[in-house]
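> fold the following for me, if possible:
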Amino acid sequence: MSNQYPIINGAESFYFEGNRAGVLIIHGFIGTPQAMYPIGKAFADAGYTVCGPRLKGHGTAPEDLEKYTYQDWIDSVEEAYNWLKERCDKIFVCGLSMGGTLTLYTAAKYPLAGIITVNAAVELPAMYENLKERFIADDGPDIKKADAMEITYEKIPVKSIKELESLIKETKENLEKITCPALIFSSEQDHVVSPDNAQKILDSISANSKEIVTLKESYHVATLDNDQGLIIEKSLHALQSWEEDGEL
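Now for the predicted structure:
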């Protein structure tokens, strides 16, 4: 469907073959796997099998994104999940922003060994409400670190925002079905997704083992921001702990 729109250089999916524990890495709305690559590479370096898919309509052009529904994004995630399932005995999922929403969606549906969310949305950001035009301008990546760069779109299709809203609504309705361990990262200052979302996730999921880690030096795209090292350190600790005993 998107052959006329080439993939932006650097926005491709990534895969690393490793051990029998797999990690599915999911990028955010209008973002690309590039924002998650440092996290994915760190997991791969620790021995995990890692899959970071490019969600349909992302990493090409806003006009391409406009063609797809939230079910198409779910399909992208499920294709990656099945790729990991063929290679791994247990699967963890880690996602940023809408990728965090998709992580929660996946955890409510499949038997995961644990999840990691970074500034995940379970409520539509206020800036996306009551829009009438075809596209809205994007202000650029919400990153505190001065020299950080994210591959993203300069404008957003309003149709795609409505799809995001539908995904958030469906995910929110099923949060209580999540029973696997959860590590929830939340930036203290986030200009896209309200930090309140982290507490709503914590309160709504049924996991016995769940924790919020506050990121004090990062904005929304925390995986490329000042707390990247902290996210990697805490996440690796969680993955190793969950592998051993299912606890944080």
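> make it CA atoms for all contacts and neighbour counts henceforth
Fine.
> how far does stretch 81-93 sit from the chain's center?
Centroid displacement of stretch 81-93 relative to its chain, using C-alpha atoms, centre = their mean, to the nearest Å, is 17 Å.
> run through the strands of this protein in chain order.
In order along the chain, the chain carries the following strands (DSSP state E): 14-16, 21-26, 49-52, 90-96, 114-118, 135-137, 155-157, 182-187, 210-215.
> and for Leu167, the neighbour number?
The local packing count at Leu167 equals 23, with neighbours defined by other C-alpha atoms under 10 Å.
> give me every residue that touches it.
Contacts here follow C-alpha atoms under 8 Å, 6 or more residues apart in numbering; on that basis Leu167 touches 70, 101-102.
> could I get the full set of helices for this protein?
Using DSSP state H, the helices of the chain run over 37-45, 62-65, 70-85, 98-109, 158-173, 196-204, 228-245.
> any chance of TSV for the strands of the chain, columns distance to Lys41 and mean neighbour count?
Formatted as TSV, the entries for the strands of the chain read as follows, by distance: least, C-alpha to C-alpha, whole Å; neighbours: other C-alpha atoms under 10 Å:
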stretch	distance to Lys41	mean neighbour count
strand 14-16	8	18
strand 21-26	10	27
strand 49-52	8	27
strand 90-96	13	25
strand 114-118	15	29
strand 135-137	31	14
strand 155-157	28	19
strand 182-187	19	25
strand 210-215	21	18
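> same list, those strands, but as CSV with distance to Pro125 please.
Below are the strands of the chain laid out as CSV (distance: least, C-alpha to C-alpha, whole Å):
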stretch, distance to Pro125
strand 14-16, 28
strand 21-26, 19
strand 49-52, 25
strand 90-96, 14
strand 114-118, 15
strand 135-137, 14
strand 155-157, 14
strand 182-187, 15
strand 210-215, 19
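> out of the contacts of Leu167, which is most surrounded?
In terms of neighbours by other C-alpha under 10 Å, those top out with Thr101 at 30 neighbours.
> to compare against the first, here's the next sequence to fold:
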Amino acid sequence: MSVGCLCIHGYTGSPEEVQPLVDFLKNRTDWELANPTLPGHGEDLDLEGHYYQEWIATAELALLGLVERNDTVVLVGFSMGGMIAAYLAAKYDIERLVLLSAAGKYISISQMLKDIGEMVMDAWKGALGSNELFKRYKKKMKDTYLFSTIQFMKCVQFTRPYLGQVHCPVLIVQGELDGMVPRKAAEFLNEEIPAEDKELLFLKQSKHLICHGDDRDELCQKVLEFLG
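Model (predicted):
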């Protein structure tokens, strides 16, 4: 039986956000893996003029290709990609769904302040240029337009009602140190999704970029066990 696996990255991100998981699955399965770049996204952001409907349509077309070529299809979505994946799981006959740091609700002010505090400490030590979190935030603030931020909000608003129509088995994974989408978001997803087969996993050492966190080995193994 052939298996197709679609992985969807997050807002202002690129396939690289989920690439460690994609590589892990590629090395251990014979699945067809798709990890598309949403319009306007990628290493060089060009979000101006791109609508959320384009992001959803790109993921949906990739999914339809996998459905056509495989007996079974599974979905993995990170951050905003998690909300798009949930929407697709509600709309199509999907075998299993994995939601990573899915941006359904809430923003963690406290963790963001901790992250900023770490940046300030690095700045005091003269090491801010080597702070990876600072470099990522700086790039995103520079490249993100107000228009596209509104599109992100519209994407979440559009996809959120479909959580109640997801009935396939679901694995929800959340980093406890996530400064963008904190613990309450995963609990919200767990409450909203009516699927009987649900599992909620918190990773103690992971921030928002969960596939690149200190728990990534545990994460990858868990996803493989769940999808396999």
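> circling back: quick one, which of the helices of structure 1 is packed in tightest?
Counting by mean count of other C-alpha atoms under 10 Å, helix 98-109 has the highest mean neighbour count of the helices of structure 1, with a mean of 25.
> can you check what angle separates that one from helix 70-85?
An angle of 70 degrees separates the directions of helix 98-109 of structure 1 and helix 70-85 when computed by axes from the mean of the first three to the mean of the last three C-alpha atoms, to 10 degrees.
> how much does helix 98-109 of structure 1 stray from structure 2?
Helix 98-109 of structure 1 differs from its equivalent in structure 2 by a mean of 1.1 Å after superposition (mean C-alpha distance after the TM-score superposition for structure 1).
> orientation of that helix relative to strand 114-118 in degrees?
Taking the same axes, to 10 degrees, one finds helix 98-109 of structure 1 and strand 114-118 inclined to each other by 160 degrees.
> and the contacts of Leu167 of structure 1, which is closest to Ile156 of structure 1?
Top of the list for closeness to Ile156 of structure 1, among those and by C-alpha to C-alpha, is Tyr70 at 14.6 Å.
> to Glu66 of structure 1, which of the strands of structure 1 lies closest?
For the strands of structure 1, distance to Glu66 of structure 1 was read as C-alpha to C-alpha. The smallest value, 5.7 Å, belongs to strand 155-157.
> tell me which other helices or strands the closest one touches.
Counting by 3 or more C-alpha pairs under 8 Å, 6 or more residues apart in numbering; DSSP states H and E, the packing neighbours recorded for strand 155-157 of structure 1 are helix 62-65, strand 135-137.
> not counting sequence-adjacent ones, nearest residue to the spatially most central residue of structure 2?
Centroid-nearest residue in structure 2: Phe78, 0.7 Å away (criterion: C-alpha atoms, centre = their mean). Nearest in space to Phe78 of structure 2, with sequence neighbours left out and distances taken as C-alpha to C-alpha, 6 or more residues apart in numbering, is Leu100 at 4.6 Å.
> what's the burial count for Tyr110 of structure 1?
So Tyr110 of structure 1, with other C-alpha under 10 Å, has 14 neighbours.
> trace it over to structure 2, please.
Aligned counterpart of Tyr110 of structure 1 in structure 2: Tyr92 (TM-score structural alignment).
> again, but for Leu84 of structure 1
Taking TM-score structural alignment as the alignment basis, one finds that Leu84 of structure 1 is matched in structure 2 by Leu66.
> is it true that that match touches Val73?
Yes - using C-alpha atoms under 8 Å, Leu66 of structure 2 and Val73 qualify as a contacting pair, with a distance of 6.8 Å.
> Lys138 of structure 2: neighbour count?
Here the number of neighbours of Lys138 of structure 2 (other C-alpha under 10 Å) works out to 11.
> repeat that for Lys216 of structure 1.
A count of neighbours around Lys216 of structure 1, defined by other C-alpha under 10 Å, yields 13.
> wait, isn't it in contact with Pro195?
No - using C-alpha under 8 Å, Lys216 of structure 1 is not in contact with Pro195; the gap is 11.5 Å.
> overlap of the contact sets of those two?
With contacts taken as C-alpha under 8 Å, 6+ apart, the residues that reach both Lys216 of structure 1 and Pro195 are 187-189.
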